[in-house]
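Trainee: sequence and predicted structure are below.
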Amino acid sequence: MDRVRVHTDGPGCDAGIMSTALVDLLREGLPAEAVLTDPDITASYSRDMAGFCEAGVPAAVVLPRTVEQVQHVMRTATALRVPVVPQGARTGLSGAANAVDGCVVLSLVRMDRVLEIDPVDRIAVVEPGVVNAALARAVAPHGLVYPPDPSSWETCTIGGNIGTASGGLCCVKYGVTAEYVLGLDVVLADGRLLRTGRRTAKGVAGYDLTRLFVGSEGSLGIVVGAVLALRPKPPARLVLAAEFPSAAAACDAVCRIMRDGHVPSLLELMDRTTVRAVNALARMGLPEETEALLLIAFDTPDPAADLAAVGALCEAAGATEVVPADDEAESELLLQARRLALNALEAVKGTTMIDDVCVPRSKLGEMIEGVERIAERHALTIGVCAHAGDGNTHPTVCFDAADPDESRRARESFDEIMALGLRLGGTITGEHGVGMLKKEWLARELGPVGMEMQHAVKRAFDPLGILNPGKVL
């Protein structure tokens, strides 16, 4: 790299001068098949699943298989001042994986090995391209589980989960990704390898750099390995479905359940719009006359008794129907309906903007009622599904992207939903991340001093600003 001398004030240089040098240098440390430059192919790596987020044209896409190859990419990018956009399965919903013009897209999907499973220490050591569901299947024979389970768990990768600090349906009891990442291997912007954290159950040596990288969306370094905590496999869970005449009544039931000290393994809400969309997509036979449907699960030694107790609380809150599942198969069918919610809402109009506002549980009813008013004011279909147990709502704006006026109203409603969440004491994102979609709102939530510290951290890890530029900050 010493023979490369490029002087620039920021990432990226003249494309005509840089493109050949960039590709030549990348190929010096990568197999030929790992460097993609065909425009039709590279275009397919240009964006994730977020709407309303611009995507640039990458100069190249690289698919490394080893840590050393990732280090080579970053050394090359540093030498040439070329931006690098890390990617997993591109299932993200904030534009964090979108390419910028002239960048190297660093796709980590081929680094997909489960390197170690230790049943005694209850850890797994994995590469970033391991799919969430594949890890679940790998640890199952050991009587263990990896609890974080985003709705896209069959396709999303552990690296992407770490990048966005993702949650899932079971986080009300088991917590989110950050609570299961014990240590990381991270390639820094200049190609150095940093190891953070530990393999032990406890450890407080130094600043917690592991937590700093979790949720950083590839803006501070490239995660190339992770030590993950595992848990013993719990008993089979049973699910109860409760129908309510209003979202407010369903939210009242959520408050009663949490106030009484119950710890369900899952507590999910679907409003009427979402229920009808799921039925239309998959013919699930869900009750379309309900205004809100709560799904409550327990994986305790006696789940039937726990379901009976929370069922009584649901009835006290005004539930019109409370139906516990008879067995595990029926329970999984109900959970599949919840997992289909976002796909079903997308089918309503063809395009969706999926918000990710988390509010205190006590404000959940006000949040959902506020979204209903926003939908009426903008004459839009907005379905709400939520991880009700932790107040994380997913208002999903359905609209026709070919209709400019409807697209404008969709964007305005999206912003109003975030503003509502902040007024209720919440946050603009509970698990999807900031990416490009919510950059402006991050400053409103954190304030000037908070943003100053965020920028200071970014400069410390990425002084040239080449790591996922234009994202988060």
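Mentor: Arrived safely, thanks for sending.

Trainee: use CA for all of it now, contacts and neighbours both
Mentor: Fine.

Trainee: would you list every one of the helices in the stretch 251-400 of the chain?
Mentor: Using DSSP state H, counting those that start in this stretch, the helices of the stretch 251-400 of the chain run over 272-282, 303-316, 328-339, 341-349, 364-378.

Trainee: and residue 102, which of these is closest to it?
Mentor: Closest approach to residue 102 among these (C-alpha to C-alpha): helix 341-349, 31.2 Å.

Trainee: specify the local secondary structure of the closest residue to residue 195 other than its chain neighbours.
Mentor: In space, residue 195 comes closest to residue 185 once its chain neighbours are excluded; the distance is 4.6 Å by C-alpha to C-alpha, 6 or more residues apart in numbering. Local secondary structure at residue 185 is given as strand here, using DSSP: H, G, I helix; E, B strand; the rest coil.

Trainee: quick one: the strands in the stretch 51-200 of the chain?
Mentor: Remark: strands of the stretch 51-200 of the chain, listed N- to C-terminal, are 60-62, 84-87, 104-107, 114-118, 123-126, 144-145, 181-187, 193-197; assignment by DSSP state E, counting those that start in this stretch.

Trainee: looking at those strands, which is closest to residue 138?
Mentor: Proximity to residue 138, assessed across these by C-alpha to C-alpha, is greatest for strand 114-118 (7.9 Å).

Trainee: I figured residue 151 hits residue 341, correct?
Mentor: No - between residue 151 and residue 341 there is no contact, the gap being 9.2 Å when judged by C-alpha atoms under 8 Å.

Trainee: for those two, indicate the residue with more neighbours.
Mentor: The residue with more neighbours, out of residue 151 and residue 341, is residue 341; 24 against 17, by other C-alpha atoms under 10 Å.

Trainee: which residues touch the more buried one?
Mentor: 274, 275, 277, 278, 385 (C-alpha atoms under 8 Å, 6 or more residues apart in numbering).

Trainee: which non-adjacent residue is nearest the last one?
Mentor: Closest residue to residue 385 apart from its sequence neighbours, by C-alpha to C-alpha, 6+ apart: residue 270 at 4.4 Å.

Trainee: mind listing what that neighbour touches?
Mentor: The contact partners of residue 270, taken as C-alpha under 8 Å, 6+ apart, are 292, 293, 294, 338, 384, 385, 386.

Trainee: residues near the second one, how many?
Mentor: Think residue 293. One way to gauge burial is a neighbour count; for residue 293, by other C-alpha under 10 Å, it gives 28.

Trainee: and the gap between it and residue 390?
Mentor: According to C-alpha to C-alpha, to the nearest Å, residue 293 and residue 390 sit 16 Å apart.

Trainee: what does the third one give?
Mentor: To residue 390, residue 294 is 14 Å away according to C-alpha to C-alpha.

Trainee: and here is the other one:
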Amino acid sequence: MDDLLARLRAGLPGEALITDPDVTASYAHDMASFCEAGTPAVVVLPRSVEQVQHVMRTATALRVPVVPQGARTGLSGAANASDGCIVLSLVKMDRILEINPVDRIAVVEPGVVNATLSRAVGEHGLFYPPDPSSWETCTIGGNIGTASGGLCCVKYGVTAEYVLGLDVVLADGRLLTTGRRTAKGVAGYDLTRLFVGSEGSLGIVVRAVLALRPQPPRQLVLAAEFNSAAAACDAICRIMESGHTPSLLELMDRTTVRAVNTMANMGLPDTTEALLLAAFDTPDPGADLTAVGLLCEAAGATGVVPAEDTAESELLLHARRLALPALEAVKGTTMIDDVCVPRSRLGDLLEGIERIGEKYALTIGVCAHAGDGNTHPTVCFDAADPDESRRARESFDEIMALGLELGGTITGEHGVGVLKKDWLARELGPVGLELQRGIKRTFDPLGLLNPGKLF
């Protein structure tokens, strides 16, 4: 420990090192439940690429594991510390280095908060689409590490589609530059995409070149009520099959709607079994909402209410963003899944989740990025009750198994981390797992970067 601290101090300012056990303990885990977390030896908050390189050279020399972190808003334990590790928190590297309206790119450090970037590029008439529910606090580095998505993925896609290039500090301290600043480029293997979603297991992202879009018109939102989740899923299929491209298509089941109303008195229709939110940011969103409203009614909607203006639209979106914290308040602890299935199987998944909730006598609320089949079944339970905790874990696993059975994936945007390691092996199969482990060994032969995650 003394040797580690002495070597770190040789290349870092004093304020970059945290050794107080009470403080370092607060960096030990992200927001996931049921995920083991160790005790870090030290927390380092670098402000420059050179300081990150110094940390990695020191870690390699002393064979000390390193756990990179952003804002720790993750939900899979990917940012959890391991015993004796260096926690490398990148939140102080928070500069927007460039916004280029001609090339439509932004160059940022990993600690830039998603919402901060969105507002900054908006001043130039530009738009950074990925918008996780935690966008006011989550960082771009964390978004890249978990390949995060958000509410607008149905039209604009996920983080991976906006990362053009990266600067990455490798395990041995070398600096790797991947990708490009150009709109097109196919030179060599796509190492940029390899790092997106790697959860800090291959290298430390210290700079990112991000693609931007022209800022679209302000979107308008429609809310449609249904007396069953199956009817809502039928409406989703009709909307997508008809060729519409909503900027947002979100689903909240009755448990979620009631939880949001209880938390924030939002006035949502808590008698509904499923609430569908559809939005358009087209030049004439009213016409699009009218067409989608007719499709919802054909699918059995009991009420269709288009927002009259952007203020009403923002209120509905705020309600959707409150879904996860509102569900956590139901019992105090949640296990949040993010199973993604083909849109055509979304109804089967929701029916299966309802059966699983009944089987284990648990409250399971579901909110979903319905337009791309990405659901967030949220198991609510009392962590102080051992039996209820056991049932929560078993129900969580059954939901993941159901997702794979329906042709889906165990994670659409939250990542694998600690929570889903065993399930990743099942999804990839032995050949896929062997090759991915081989890639890990190539980039991190000593196994120092975020050990115990993914595999």
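Mentor: Looks like it came in fine. Please read all numbers here as calculations on a predicted model, not as lab measurements.

Trainee: what value does the TM-score take for this pair?
Mentor: Here the TM-score of the superposed chains, computed with TM-score structural alignment, normalised by the length of the second structure as the reference length, equals 1.00; 455 aligned residues with a C-alpha RMSD of 0.3 Å.

Trainee: just to revisit the earlier point, for residue 34 of the first structure, find the nearest of the helices of the stretch 251-400 of the first structure.
Mentor: Ranking those by distance to residue 34 of the first structure, with C-alpha to C-alpha as the measure, places helix 341-349 first at 32.0 Å.

Trainee: where in the second structure does that closest one fall?
Mentor: Helix 341-349 of the first structure lines up with residues 323-331 of the second structure when matched by TM-score structural alignment.

Trainee: buried stuff in the matching stretch?
Mentor: Burial within stretch 323-331 of the second structure, assessed by neighbour count using 16 or more other C-alpha atoms under 10 Å, is assigned to 323, 324, 326, 327, 328, 329, 330.

Trainee: likewise stretch 183-194 of the first structure?
Mentor: Taking 16+ other C-alpha under 10 Å as the basis for neighbour counts, the residues of stretch 183-194 of the first structure that come out buried are 183, 184, 185, 186, 187, 188, 189, 190, 191, 193.

Trainee: any idea how far the counterpart of residue 107 of the first structure in the second structure is from residue 24 of the second structure?
Mentor: Matched to the second structure by TM-score structural alignment, residue 107 of the first structure sits across from residue 89. Going from residue 89 of the second structure to residue 24 of the second structure by C-alpha to C-alpha gives 11 Å.

Trainee: so the two - more neighbours on which side?
Mentor: Under the criterion of other C-alpha under 10 Å, the comparison of residue 89 of the second structure against residue 24 puts residue 89 first, with 24 against 18.

Trainee: who touches the more buried one in this structure?
Mentor: Residues touching residue 89 of the second structure, when contacts are defined by C-alpha under 8 Å, 6+ apart, comprise 43, 44, 45, 46, 68, 69, 70.

Trainee: again with residue 50 of the first structure
Mentor: Contacts here follow C-alpha under 8 Å, 6+ apart; on that basis residue 50 of the first structure touches 92, 93, 94, 95, 353, 354, 437.

Trainee: which of those count as buried?
Mentor: Neighbour counting with 16+ other C-alpha under 10 Å marks 92, 93, 94, 95, 353, 354, 437 as buried within the contacts of residue 50 of the first structure.

Trainee: quick check: closest non-adjacent residue to the fifth one.
Mentor: For residue 353 of the first structure, the nearest residue in space outside its immediate sequence neighbours is residue 397; the separation is 5.1 Å by C-alpha to C-alpha, 6+ apart.

Trainee: the one you found matches what in the second structure?
Mentor: Residue 397 of the first structure maps onto residue 379 in the second structure, by TM-score structural alignment.

Trainee: cool, residue 299 of the first structure as well?
Mentor: Taking TM-score structural alignment as the criterion, the aligned counterpart of residue 299 of the first structure in the second structure is residue 281.

Trainee: give me every residue that touches that match.
Mentor: The contact partners of residue 281 of the second structure, taken as C-alpha under 8 Å, 6+ apart, are 216, 217, 218, 219, 220, 246, 247.

Trainee: save those as CSV, and put in neighbour count too.
Mentor: Below are the contacts of residue 281 of the second structure laid out as CSV (neighbours: other C-alpha atoms under 10 Å):
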residue, neighbour count
216, 14
217, 12
218, 14
219, 22
220, 27
246, 25
247, 21
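
Trainee: which of those are conserved in the first structure?
Mentor: Contacts conserved in the first structure for those, counting by both residues aligned by TM-score structural alignment, their matches' C-alpha atoms under 8 Å: 216, 217, 218, 219, 220, 246, 247.

Trainee: hang on, the earlier thing: so what sits against both of residue 89 and residue 24 of the second structure?
Mentor: In contact with both residue 89 of the second structure and residue 24: residue 43, using C-alpha under 8 Å, 6+ apart.

Trainee: let me have the buried ones among the contacts of residue 50 of the first structure in TSV, adding distance to residue 421 of the first structure as columns.
Mentor: Below are these laid out as TSV (distance: C-alpha to C-alpha, whole Å):
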residue	distance to residue 421 of the first structure
92	21
93	18
94	17
95	21
353	16
354	14
437	16
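
Trainee: now flag whichever of those residues is closest to residue 175 of the first structure.
Mentor: Using C-alpha to C-alpha, the shortest approach to residue 175 of the first structure within those belongs to residue 92, at 19.5 Å.

Trainee: what's the counterpart of the closest one in the second structure?
Mentor: Under TM-score structural alignment, residue 92 of the first structure pairs with residue 74 in the second structure.

Trainee: that match: what's it in contact with?
Mentor: Neighbours of residue 74 of the second structure in contact, by C-alpha under 8 Å, 6+ apart: 30, 31, 32, 142, 414.

Trainee: list the contacts of the fourth one.
Mentor: In this case it means residue 142 of the second structure. Here residue 142 of the second structure is in contact with 69, 70, 71, 72, 74, 110 (criterion: C-alpha under 8 Å, 6+ apart).

Trainee: recalculate using a threshold of 6 Å.
Mentor: When contacts are counted by C-alpha atoms under 6 Å, 6 or more residues apart in numbering, residue 142 of the second structure touches residue 70.
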